[in-house]
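Asks: Let's see this in three dimensions:
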Amino acid sequence: MTTFMAPPPAATFLAFHPQDNNIIAIGMEDSTIQIYNVRVDEVKSKLKGHQKKITGLAFSQSMNVLVSSGADAQLCVWSIDGWEKKKSKYIQPPANRSGALVGDTRVQFHNDQTHLLVVHESQLAIYDGNLECSRSWYPRDALPAPVSSAIYSCDGLLVYAGFCDGAIGVFEAESLRLRCRIALSAYVPPSISSGASVYPMVVAAHPLEPNQIAVGMSDGAVHVVEPLDADPKWGVAPPQDNGAHPSMSSAPAASNNQTSDQPTR
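Replies: Now for the predicted structure:
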């Protein structure tokens, strides 16, 4: 008689410890996070708190924490010292969407190591280390399609977001105000953009050029996108706001040239 065992759960996300590159946080398909020491080939801790697969991990060295996100739309904060869970919170659905959110949720710390970009198909949001949301933006107006991916620029001043209709939005990182919209036809040849539906599945920021990104497309292509030489920056920066910010903001999408389809090269 032969006994067949179920295969082990697959790894769904990896993040290296900021102080020891022998330690890796591994998000698993079974909703756990394994803290693995490469040097001794041993799982040091197994973190449990999510209900669905892990879809994002981000370390903050200054706060000494690991933040995880899952397909359950939940955020968890773990202490790096003892790997105990400090806090957890489910991201809030938009006002026009009822019921709890589900679906892949990504996280990335800002360069300041305290502000956290949270990305879900329903929203972009900025959280602090206590998982309090200070800014949020929901697809609408010039960018109505679900969010597919988003990332901070290398200088932390912009957020680039891909959408399921192929568009790319460029946002101010602090306020999540839309600076410009990049249409699919601006960076994909007409023979492709007018045919089957393609969209950015992942956005990567250039490590040195804050106005340049690479987008990995659903058809397997990769495009490098940047403004034209005549206009070296994306859109127009919004006016400075001297007043106090509300705890959450869903400011109207920018207008005029800020949402125009800016040409790229």
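Asks: switch to C-alpha atoms for all contacts and neighbour counts from now on
Replies: OK.
Asks: name the element the nearest residue to S197 once chain neighbours are set aside belongs to?
Replies: Sequence neighbours aside, D165 is the residue nearest to S197 in space, at 7.3 Å (criterion: Cα to Cα, 6 or more residues apart in numbering). In this assignment (DSSP states H and E), D165 forms part of neither any helix nor any strand.
Asks: so D165 sits right up against S193, yeah?
Replies: No: contact criterion Cα atoms under 8 Å: D165 and S193 do not qualify, at 10.1 Å.
Asks: Which neighbours do those two have in common?
Replies: Contact criterion Cα atoms under 8 Å, 6 or more residues apart in numbering; residues shared by D165 and S193: L184.
Asks: Strands along the stretch 1-150 of the chain, start to end?
Replies: 11-16, 23-28, 33-37, 42-47, 54-60, 65-70, 74-79, 85-90, 106-109, 116-120, 123-127, 133-137, 147-152 (DSSP state E, counting those that start in this stretch).
Asks: Could I get the ones you listed in TSV, plus columns for mean neighbour count and distance to Q240?
Replies: Output for the strands of the stretch 1-150 of the chain, formatted as TSV (neighbours: other Cα atoms under 10 Å; distance: least, Cα to Cα, whole Å):
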stretch	mean neighbour count	distance to Q240
strand 11-16	17	35
strand 23-28	23	39
strand 33-37	21	41
strand 42-47	14	42
strand 54-60	25	28
strand 65-70	26	31
strand 74-79	21	31
strand 85-90	16	31
strand 106-109	24	23
strand 116-120	24	21
strand 123-127	22	18
strand 133-137	21	16
strand 147-152	25	20
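Asks: and this one, so I can compare the two:
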Amino acid sequence: MTTFMPPPPAATFLAFHPQDNNIIAIGMDDSSIQIYNVRVDEVKTKLKGHQKRITGLAFSHVLNVLVSSGADSQLCVWSTDGWERQASKFLQMPNGRAPAPLADTRVQFHLDQTHLLAVHETQIAIYEAPKLECLKQFVPREASGPITHATYSCDSQSIYVSFEDGSVGVLTASTLRLRCRINQTAYLHPNPSLRVYPLVIAAHPSESNQFALGLTDGGVHVLEPLESEGRWGSPPPTENGAGPSTPSGASVSEQPQSAFIPFARGSCGTCAYKLG
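Replies: From the prediction side, this is the model:
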């Protein structure tokens, strides 16, 4: 007797064009990306290349590209001139690591607008756009649990990574070497009956050593090292004036727990402020 139109797919991610704030890239639950013009209230084009919902979008105003990531563990590069797809690549899954179905993949450009941070529950990876060459990969130890989120510091010199066990790692962005691990006890009181861990990290826009954690219990904590420490951990020793590097495509795994610098309240020092 009648036909009911299905509801439109949900929007799962948004990103504003860096040079025209009337243009918005909208990632959709049906795996498409809509390029929407606010001024004329019109979808100018629809990008199709993923098989699962869109979980991340990032523009580079230097390369004039949009990079998308999806729950299919795929990265795609789109030209912002004509919106053609320039490259696509699936994440290199670590040996023996089977990701959860439909796990999110997030993307963020370095300040140089060329190097791309890809965040997945199994890994942190650095790609060079627009060809999506994988330069480095960091694989957490299994005891940490999956990666829940990661972000560049405001100066792109560090990467803050949160894990399902409640800990936070600070990586040197250029090498993906783990400088220190912040234990959960540094910012939370132990409570065996509650399983609380960070879901999202936000870096301070001007303080490179300060970041905020959004927790599963609704709390928000802002962390920074003590003034006597000055920064998170210590950089690896340099050799002939140059820091260590990882060969292209190589993987960096976490070192044993004894090699970490354990930041905990009352020992090496972590300042934590709870909001709300």
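Asks: returning to what we had before: and the strands of the stretch 1-150 of structure 1 as CSV, adding distance to P252 of structure 1?
Replies: Listed next are the strands of the stretch 1-150 of structure 1 as CSV, based on distance: least, Cα to Cα, whole Å:
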stretch, distance to P252 of structure 1
strand 11-16, 34
strand 23-28, 36
strand 33-37, 38
strand 42-47, 39
strand 54-60, 28
strand 65-70, 27
strand 74-79, 26
strand 85-90, 24
strand 106-109, 24
strand 116-120, 19
strand 123-127, 14
strand 133-137, 9
strand 147-152, 17
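Asks: and M248 of structure 1, which of these is closest to it?
Replies: strand 133-137 (4.7 Å; Cα to Cα).
Asks: closest to L176 of structure 1 out of the strands of the stretch 1-150 of structure 1?
Replies: Here strand 133-137 is closest among the strands of the stretch 1-150 of structure 1 (Cα to Cα), at 6.6 Å.
Asks: how close does the equivalent of L194 of structure 2 over in structure 1 get to P146 of structure 1?
Replies: Counting by TM-score structural alignment, L194 of structure 2 corresponds to A196 in structure 1. Look at A196 of structure 1 and P146 of structure 1: by Cα to Cα, to the nearest Å, they are 18 Å apart.
Asks: got it, and L57 of structure 1?
Replies: 21 Å.
Asks: what do you get for H245 of structure 1?
Replies: With Cα to Cα as the criterion, H245 of structure 1 and P146 of structure 1 are 26 Å apart.
Asks: quick one, what contacts the closest residue to Q19 of structure 1 other than its chain neighbours?
Replies: The spatial neighbour of Q19 of structure 1 that comes closest, neighbours along the chain excluded (Cα to Cα, 6+ apart), is Q61 at 7.6 Å. Going by Cα under 8 Å, 6+ apart, Q61 of structure 1 touches 18-19, 113.
Asks: out of those residues, which are buried?
Replies: Among the contacts of Q61 of structure 1, those classed as buried by 16 or more other Cα atoms under 10 Å are Q113.
Asks: With distance to R177 of structure 1 as extra columns, can I get the contacts of Q61 of structure 1 in JSON lines?
Replies: Shown next, in JSON lines, are the contacts of Q61 of structure 1 (distance: Cα to Cα, whole Å):
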{"residue": "P18", "distance to R177 of structure 1": "31"}
{"residue": "Q19", "distance to R177 of structure 1": "34"}
{"residue": "Q113", "distance to R177 of structure 1": "21"}
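Asks: Shared with structure 2, which of the contacts of Q61 of structure 1?
Replies: Comparing these with structure 2 on both residues aligned by TM-score structural alignment, their matches' Cα atoms under 8 Å, the contacts found in both are 18-19, 113.
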